[in-house]
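In: sequence and predicted model, in that order:
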Amino acid sequence: MTHREILEALSGLLLAMFVAMLSSTVVTNALPRIVTDLNGSQSGYTWVVVATLLAMTATTPIWGKLADLFSKKLLVQSALVIYTAGSLVAAFAPSMGVLIGGRVIQGLGVGGLTALVQVVIASMVSPRERGRYSGYIGAVFATATVSGPLIGGLVVDSPLGWRGCFFVGLPFAVAAFFVLQRRLHLPVVKRDDVRIDYLGATLIVGGVSLLLIWVSLAGSSFDWVSTTSVLLVVGGLVVIGAALYVEGRVAAEPVIPLRLFRDRTTALATAASVMIGVAMFGATVYLSQYFQLARGMSPTEAGLMSVAMVGGLLVSSIISGRIISNTGVWKRWLVGGLVLVVAGFALLGTIDADTALVVVGLYMALVGVGLGATMQNLVLAVQNNTSQADMGAASSVVAFFRSLGGSIGVSVLGAVLSHQVTREVTDGATELARQGVRLPAQEHQTSAIPDLGALPAPFRELYEHAFGTAIGHIFLISVPFAALALLCVVFIKEVPLRTTLGDAAGKGVAGSEPGATVSVPADQVR
């Protein structure tokens, strides 16, 4: 493909990526309002996010495997249709349960978009040139991340209310569908012996779901040390063990080929992706709660505060992508980026309800710069070491484990946040009661997300202090995970980026034979 043809096809792919990122960021600042309106709790807040992440996590490797077997264009378009259906369900949800169900359907589509965009680009562009296009992806990621909270905040404060947030991505999804139909032309290699490992995929999502349910509900619905906890933990570990057995011994074409992990770069990059997912998703998803519940901001104002982090991500991703394409050297960007992420999270761990907003913004910008130099380049490192036949599976494995880490991080840190806020509010309410200050008759549950405007001033200040302190602690908990990601990256062996689409001639590409190439008849290009 010529550079112009690549850019034309890339426009549709970037629209699809924008839709995927927008689905999570546009509701970020709406969540406190959504959960309050639907009478939800902190656990409900967590699961509105986790539902999408978990569905995306579970289906990402399946989408990646399908990309190795079927038309990539048709798969991307199918993911857009599924995303649209989920958005409509969520928009008209009458309760938290239906909303979470709609978010699950959204997650199925987002999982496809997240995995397939990387796979399609890998099918069009050599690893050496891919750094430039990965920079474009990073820029779109940043744009969606910064515009999502802003758009979401404006929509929530408008007559449309929070339900309008789920309509925002639909025009972009429709536009992406038709642009891809006209501009994306890729080789389609059809096989008669297609086998999808549905059993393995089901076991993976089942095992992960059991553990996340335990983390989210323990301490509120049941005790951490109880029969229910034991059943969920043991059950989750047994199911995950069964998934590993199926993937390694039973499945003819596993959704996660374990042989890929024999490659050092793939194994370490995957481990780093898990840790980045825990730190990034787990900590940043609660920033909107910090700005709205600890600092008393409106959804629109909270969206404006995200500019600091995403501005750093935007600049960093574009610059690192350009330089990597010019030099073929990528490891230094991963190491430097993660050093900044560790430092940024450590500094954010010092914030509370009284920290100057300028200082908070500087810390967020530091994290953004680090993430911009890290996320897309981890995928690039794995793709550079992978044969073309395994490109879909390998690309989706990295996205899968990053999403898995995000699901774990949101659940674990959400549970920590809920527990700490409940404890501090309970202790503070008791002290206020001794002073003769009590809540009105419609007493608010300490585990629920409050409408601060409806609370008396002493209790409003109590909640603001509790959320400010607790969210600062969440960032401190994220620091060790970011540090482990840095350690993994340090031990990755740097391989210069290939300048061909086919497998490298010689060693160093996981799953490839020396000198293997890819040829596609002209009549198989669609």
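Out: Everything's here; your move.
In: CA only for contacts and neighbour counts going forward, please
Out: Fine.
In: nearest residue to residue 33 in space, please, no chain neighbours.
Out: Of all residues beyond its chain neighbours, the one nearest residue 33 is residue 162 (7.3 Å), with distances taken as Cα to Cα, 6 or more residues apart in numbering.
In: now do residue 176
Out: Distances taken as Cα to Cα, 6+ apart put residue 12 closest to residue 176, at 4.8 Å, once the chain neighbours are dropped.
In: which SS class is that neighbour?
Out: When classified by DSSP: H, G, I helix; E, B strand; the rest coil, residue 12 comes out as helix.
In: I figured residue 218 hits residue 227, correct?
Out: No - between residue 218 and residue 227 there is no contact under Cα atoms under 8 Å: 11.2 Å.
In: returning to that earlier point: which ones are touching the residue nearest to residue 176?
Out: Residues near residue 12 by Cα atoms under 8 Å, 6 or more residues apart in numbering: 175, 176, 177, 179, 180, 183, 184.
In: pull out the buried members of those residues.
Out: When these are checked for burial by 16 or more other Cα atoms under 10 Å, the buried set is 176, 177, 179, 180, 183, 184.
In: okay, the residues you listed in JSON lines with distance to residue 59 and secondary structure next?
Out: As requested, the buried ones among the contacts of residue 12 are exported to JSON lines (distance: Cα to Cα, whole Å; DSSP: H, G, I helix; E, B strand; the rest coil):
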{"residue": "176", "distance to residue 59": "21", "secondary structure": "helix"}
{"residue": "177", "distance to residue 59": "20", "secondary structure": "helix"}
{"residue": "179", "distance to residue 59": "24", "secondary structure": "helix"}
{"residue": "180", "distance to residue 59": "22", "secondary structure": "helix"}
{"residue": "183", "distance to residue 59": "26", "secondary structure": "helix"}
{"residue": "184", "distance to residue 59": "23", "secondary structure": "coil"}
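In: and those residues, which is closest to residue 445?
Out: Comparing the buried ones among the contacts of residue 12 against residue 445 with Cα to Cα places residue 176 closest, at 43.8 Å.
In: next up, a second structure to put side by side with the first:
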Amino acid sequence: RVGGLFGAVFGLSSVLGPTAGGYITDNLGWRWVFYVNLPIGIVAVLIVAATLPFVRSKASVRDIDFPGAAALVAGLIPLMVALSITRDHAWTSPEVLGLLIGSAVMLVLFFVLEQRSENPIVPFRLFKDATFSVSMLTSFLTGFAMFGAIIFVPLIYQGVLGVTATNSGQLLTPMMLGLVGASVLVGQVMVRIRLYRFLGTAGIALMLLGFWWLSQVTTRTSALEVVRDIVIVGAGLGATFPLYLQAVQNALPRQFLGVATSQIQFWRQIGGTIGTSVLGSVLASRLAASIQSQVAGLHLPPQAGRLVPSGVSNPQAVFDPSVIAARRTAATAAGGPQAAAIFDQVLHALRAGLAGTLHDVFLYSGAVLILALVASLFLREVRLRGQAQTQEGRTDEFSPAA
């Protein structure tokens, strides 16, 4: 139950962040998206310092795996950079290959260091446990897709449907309802049923359905249809949060409870980081060609080419409302109502091109979720502590009075 609440809080913060970010961007500017984290961080530190109970422990600073942490950072940073620059560099370019090779070397070094560390960041020996390994793999893959939804759904609203950044953030909020509700519900139900592993499978299947519908969004799709899709994605995602956390915590000895919790979060965040980079690269590399195809289908006069913005690989800049308004004003001033009408046709083609590219992005996310769906079937169920209490309560209820 507590795991369900923790999962709900994590999902809540993940969804409220883009909502607040959209409002701040519209009203204060994008730099304030970063500035606002300073007072929030300070308040969080003060709350933790004032309210978190002190727990005596034999652990010390010397137990922290500094070499492993350094090797992990040195391996992940070039990997993220390599995945990010594939939007304007070929996979076989020296820059990408060099970064990937450097990342591979450091991650191998990280693995070697973890084998020798007494308190490793990632205890690889735990992967011998089927429950642990399946839970980590599923968390990684669902994290990949989760951040894909959170990052790219606002582009549907802003770029395809023409909604402002603030409203697009607010329209993402319903995903929170599905996520929180499913997370709390599954946390309550899983201790009361047998074969609880299929709750995770059902949740991933729900995510797949939501991503499939998101891939079908066009310029004619209504905002309510997108809301329906992200609620389904949120509900499916929320179902996985408490399930795999509780399964791992019950599969490992008690001294590994902290490790189990941290590893679930670690692999989900790594999956999300890689997913954001990979899907962002797909978007950037395919958007220009998709837009050019849509504009070519308009058969506009050659002089209308100036209405197509440059740098279309950056959708945030292309579909910025202030930029669109300025370009429409300039087109009207230069050519009158006819030029404004042509501009509207070009803008519709731009939105259709973005919709076609997002179609591919969400299908890639769906392909990753298929892997997660298959992996979830191999989860080895363990007896949950809550299950024992529930069954004992039922036995007492039907036992004859002494």
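Out: Cool, got the structure. As the structure is a computational prediction, the values presented were derived from the model and not from experiment.
In: the more surrounded of residue 218 and residue 227 of the first structure?
Out: For the pair residue 218 of the first structure and residue 227, the greater number of neighbours falls to residue 218 (18 against 10), based on other Cα atoms under 10 Å.
In: in the second structure, what residue corresponds to that one?
Out: Alignment note: residue 218 of the first structure maps to residue 86 in the second structure; criterion TM-score structural alignment.
In: contact partners for the residue most central in space within the first structure?
Out: Nearest to the mean C-alpha position of the first structure, by Cα atoms, centre = their mean, lies residue 403 at 5.0 Å. Shown in contact with residue 403 of the first structure (Cα under 8 Å, 6+ apart): 53, 54, 56, 57, 274, 277.
In: which residue packs closest to the third one, ignoring adjacent ones?
Out: Right, the one you point to is residue 56 of the first structure. Sequence neighbours aside, residue 111 is the residue nearest to residue 56 of the first structure in space, at 4.0 Å (criterion: Cα to Cα, 6+ apart).
In: tell me which element the one you found falls in.
Out: In the assignment (DSSP states H and E), residue 111 of the first structure maps to helix 96-124.
In: give the aligned range of that helix in the second structure.
Out: Residue span in the second structure matched to helix 96-124 of the first structure, by TM-score structural alignment: none.
In: check stretch 228-242 of the first structure too.
Out: Aligning stretch 228-242 of the first structure against the second structure (TM-score structural alignment) gives residues 95-109.
In: for the residue in the first structure sticking out farthest from the centre, helix, strand, or coil?
Out: Residue farthest from the centre of the first structure, counting by Cα atoms, centre = their mean, is residue 436 at 45.8 Å. Of the three states, residue 436 of the first structure takes coil according to three-state DSSP.
In: what's the counterpart of it in the second structure?
Out: Counting by TM-score structural alignment, residue 436 of the first structure corresponds to residue 302 in the second structure.
In: now the buried ones among the contacts of residue 12 of the first structure as JSON lines including distance to residue 302 of the first structure?
Out: Output for those, formatted as JSON lines (distance: Cα to Cα, whole Å):
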{"residue": "176", "distance to residue 302 of the first structure": "29"}
{"residue": "177", "distance to residue 302 of the first structure": "32"}
{"residue": "179", "distance to residue 302 of the first structure": "33"}
{"residue": "180", "distance to residue 302 of the first structure": "34"}
{"residue": "183", "distance to residue 302 of the first structure": "38"}
{"residue": "184", "distance to residue 302 of the first structure": "38"}
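In: how far away from the center of its chain is the host helix or strand of residue 112 of the second structure?
Out: Secondary structure assignment for residue 112 of the second structure, by DSSP H and E: helix 94-116. Between the mean C-alpha location of helix 94-116 of the second structure and the chain-wide mean there is a distance of 24 Å, by Cα atoms, centre = their mean, to the nearest Å.
In: distance from the next helix or strand after that helix to the first structure after superposition?
Out: Toward the C-terminus, helix 94-116 of the second structure is succeeded by helix 130-155 as the next helix or strand (DSSP H and E). Taken over the aligned residues, the distance from helix 130-155 of the second structure to the first structure averages 1.2 Å (mean Cα distance after the TM-score superposition for the first structure).
In: from residue 122 of the second structure, how far out is residue 171 of the second structure?
Out: 37 Å (Cα to Cα, to the nearest Å).
In: more crowded one of those two?
Out: Between residue 171 of the second structure and residue 122, counted using other Cα under 10 Å, the more crowded position is residue 122 (23 against 20).
In: identify the residue of the first structure aligned to the more buried one.
Out: Correspondence of residue 122 of the second structure to the first structure, assessed by TM-score structural alignment: residue 256.
In: isn't residue 377 of the second structure right next to residue 199, touching?
Out: No - using Cα under 8 Å, residue 377 of the second structure makes no contact with residue 199, being 10.3 Å away.
In: settle it for me: which of these two has more neighbours?
Out: Using other Cα under 10 Å, the more surrounded residue of residue 377 of the second structure and residue 199 is residue 199, with 19 against 13.
In: ok, now how distant is the closest residue in space to the more buried one that isn't next to it in sequence from residue 352 of the second structure?
Out: Nearest residue to residue 199 of the second structure in three dimensions, chain neighbours excluded: residue 239, at 6.9 Å (Cα to Cα, 6+ apart). Distance from residue 239 of the second structure to residue 352 of the second structure, counting by Cα to Cα: 33 Å.
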